[in-house]
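Peer 1: this is the structure alone, sequence omitted:
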């Protein structure tokens, strides 16, 4: 069974998307990154939130569209109460978190089931299912948008000391979630 990993690129001030879910800022920070390459090589499936799946892919309509700038293809599980009316290649629409986690872990095999989307990542963390967090911190301040993690009223989830890697495009922090 795959490990559940939340992966995201974040602005220095904590946003993974700008105002109105704008993701276009990310394109300035794409570039060679051995940590991203390592992750992509080990992803077996993706568990994606509906807002992210239906959202603003900065690479829409290009060969870089999709998870990891189009560098990864495989089974995707979208957590949603409104499935797409038409079949979508490699995508399974799932209506509940437990099933989405189980199916994405099983599809990942020995690799990662990569969680994409802040809300679904929060739900996985709250359910005690999230194993790791990988954050690429981009050198930009957005000032508003979708936070990496938000829990009204606060929450206290402990992470182990990260593995750190720097490139000209981002600094990555790879954590294990303490259980």
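Peer 2: The structure has been received and is ready for your questions. Keep in mind it's a predicted model, so treat the numbers as computed, not measured.
Peer 1: use CA for all of it now, contacts and neighbours both
Peer 2: Will do.
Peer 1: buried sites along stretch 77-96?
Peer 2: 77, 78, 79, 80, 91, 92, 93, 94 (16 or more other Cα atoms under 10 Å).
Peer 1: now intersect the residues you listed with the strands, please.
Peer 2: If you go by DSSP state E, the buried residues of stretch 77-96 have 77, 78, 79, 91, 92, 93, 94 in strands.
Peer 1: which two among the residues you listed are spaced furthest apart?
Peer 2: 79 and 91 (10.6 Å; Cα to Cα).
Peer 1: so how far is stretch 97-109 off the chain centroid?
Peer 2: 15 Å (Cα atoms, centre = their mean, to the nearest Å).
Peer 1: check which residues of that stretch are buried.
Peer 2: Buried residues in stretch 97-109 (16+ other Cα under 10 Å): 97, 100, 101, 103, 104, 105, 106, 107, 108, 109.
Peer 1: need these in JSON lines with secondary structure, can you?
Peer 2: Listed next are these as JSON lines, based on DSSP: H, G, I helix; E, B strand; the rest coil:
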{"residue": "97", "secondary structure": "helix"}
{"residue": "100", "secondary structure": "helix"}
{"residue": "101", "secondary structure": "helix"}
{"residue": "103", "secondary structure": "helix"}
{"residue": "104", "secondary structure": "helix"}
{"residue": "105", "secondary structure": "helix"}
{"residue": "106", "secondary structure": "helix"}
{"residue": "107", "secondary structure": "helix"}
{"residue": "108", "secondary structure": "helix"}
{"residue": "109", "secondary structure": "coil"}
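Peer 1: want to compare, so here's the second one:
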């Protein structure tokens, strides 16, 4: 079965972006580049919510990743914008991910924000959670996690400092309480 990982970079107080969607506080280094490269090893599907997709498009969209299909989940979009790389998914996110998780293929990376990540955790479909904790308190913004329906137990896989002044944390999802 394919592994589903939810992660990215967050502030120490748990935000993916600031109150005005700012990400100027994110720190980049060779360590970060290597971690990003490693996190995509073996991945052939990336999941993204519509809000994250819209933000990525405003930031330039990034180059298509060879061998990685981006699935964009939206209840409001009817088609992908011209020139955008990805496949639009309007069906229930848990049903879709449950189906592709059971199919042959590589791992699945969730890059789609707190709503999507939390929905998949709540559905019991996330196997690992990993974040680069940035040394900043934003005080508000876009949270990495929304309210869960139940407690989720985690097992630490990795914890290490990374330059510049960040900490990488990776957990395996053990069970839902």
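Peer 2: Alright, I've got the coordinates. Just so it is clear, the model here is predicted, and its values are computed rather than measured.
Peer 1: format the buried residues of stretch 77-96 of the first structure as CSV; extra columns: distance to residue 1 of the first structure.
Peer 2: Supplementary listing: the buried residues of stretch 77-96 of the first structure in CSV, determined by distance: Cα to Cα, whole Å:
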residue, distance to residue 1 of the first structure
77, 15
78, 18
79, 19
80, 23
91, 19
92, 18
93, 20
94, 18
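Peer 1: nearest to residue 37 of the first structure, of these?
Peer 2: Among those, and counting by Cα to Cα, the member closest to residue 37 of the first structure is residue 77, at 21.6 Å.
Peer 1: what's near enough to touch the closest one?
Peer 2: Counting by Cα atoms under 8 Å, 6 or more residues apart in numbering, residue 77 of the first structure touches 45, 46, 47, 48, 91, 92, 93, 94, 100, 103, 104.
Peer 1: same question for the host helix or strand of residue 54 of the second structure: list its buried residues.
Peer 2: Using DSSP states H and E, residue 54 of the second structure sits in helix 50-58. By neighbour count with 16+ other Cα under 10 Å, helix 50-58 of the second structure contains the buried residues 50, 51, 52, 53.
Peer 1: residues contacting the residue nearest to residue 124 of the second structure when sequence neighbours are not counted?
Peer 2: Excluding the flanking residues, the one nearest residue 124 of the second structure by Cα to Cα, 6 or more residues apart in numbering is residue 176, at 7.4 Å. Counting by Cα under 8 Å, 6+ apart, residue 176 of the second structure touches 124, 150, 151, 152, 153.
Peer 1: I'd say residue 68 of the second structure and residue 47 touch.
Peer 2: No - Residue 68 of the second structure lies out of contact with residue 47 (Cα atoms under 8 Å); the separation is 10.2 Å.
Peer 1: which of these two has more neighbours?
Peer 2: Per other Cα atoms under 10 Å, whichever of residue 68 of the second structure and residue 47 has more neighbours is residue 47, with 28 against 18.
Peer 1: which residue lines up with residue 131 of the second structure in the first structure?
Peer 2: Under the alignment (TM-score structural alignment), residue 131 of the second structure pairs with residue 135 in the first structure.
Peer 1: burial measure for its match, as a count.
Peer 2: Other residues close to residue 135 of the first structure by other Cα under 10 Å number 21.
Peer 1: for residue 65 of the first structure, same thing?
Peer 2: 15.
Peer 1: which residue is the nearest non-sequential neighbour of it?
Peer 2: residue 59 is the one closest to residue 65 of the first structure (Cα to Cα, 6+ apart), at 4.6 Å.
Peer 1: kindly report the same for residue 60 of the first structure.
Peer 2: residue 66 (7.7 Å).
Peer 1: what ranges does the second structure have for its strands?
Peer 2: Under DSSP E, the second structure gives strands at 4-11, 15-17, 43-49, 69-73, 87-89, 107-110, 128-134, 142-143, 152-162, 166-176.
Peer 1: mean deviation of the second one from the first structure?
Peer 2: When the first structure is overlaid, strand 15-17 of the second structure sits 1.0 Å from its aligned residues on average, using mean Cα distance after the TM-score superposition for the first structure.
Peer 1: do the same with the first one
Peer 2: With mean Cα distance after the TM-score superposition for the first structure, strand 4-11 of the second structure departs from the first structure by a mean of 0.7 Å once superposed.
Peer 1: Provide the aligned range in the first structure for that strand.
Peer 2: By TM-score structural alignment, strand 4-11 of the second structure lines up with residues 4-11 in the first structure.
Peer 1: ok, the fifth one next?
Peer 2: Across the first structure, the stretch matching strand 87-89 of the second structure (TM-score structural alignment) is residues 91-93.
Peer 1: now stretch 18-32 of the second structure: buried residues?
Peer 2: 18, 26, 27, 32.
Peer 1: what is the nearest of the residues you listed to residue 80 of the second structure?
Peer 2: Using Cα to Cα, the buried residues of stretch 18-32 of the second structure come closest to residue 80 of the second structure at residue 18, 26.3 Å.
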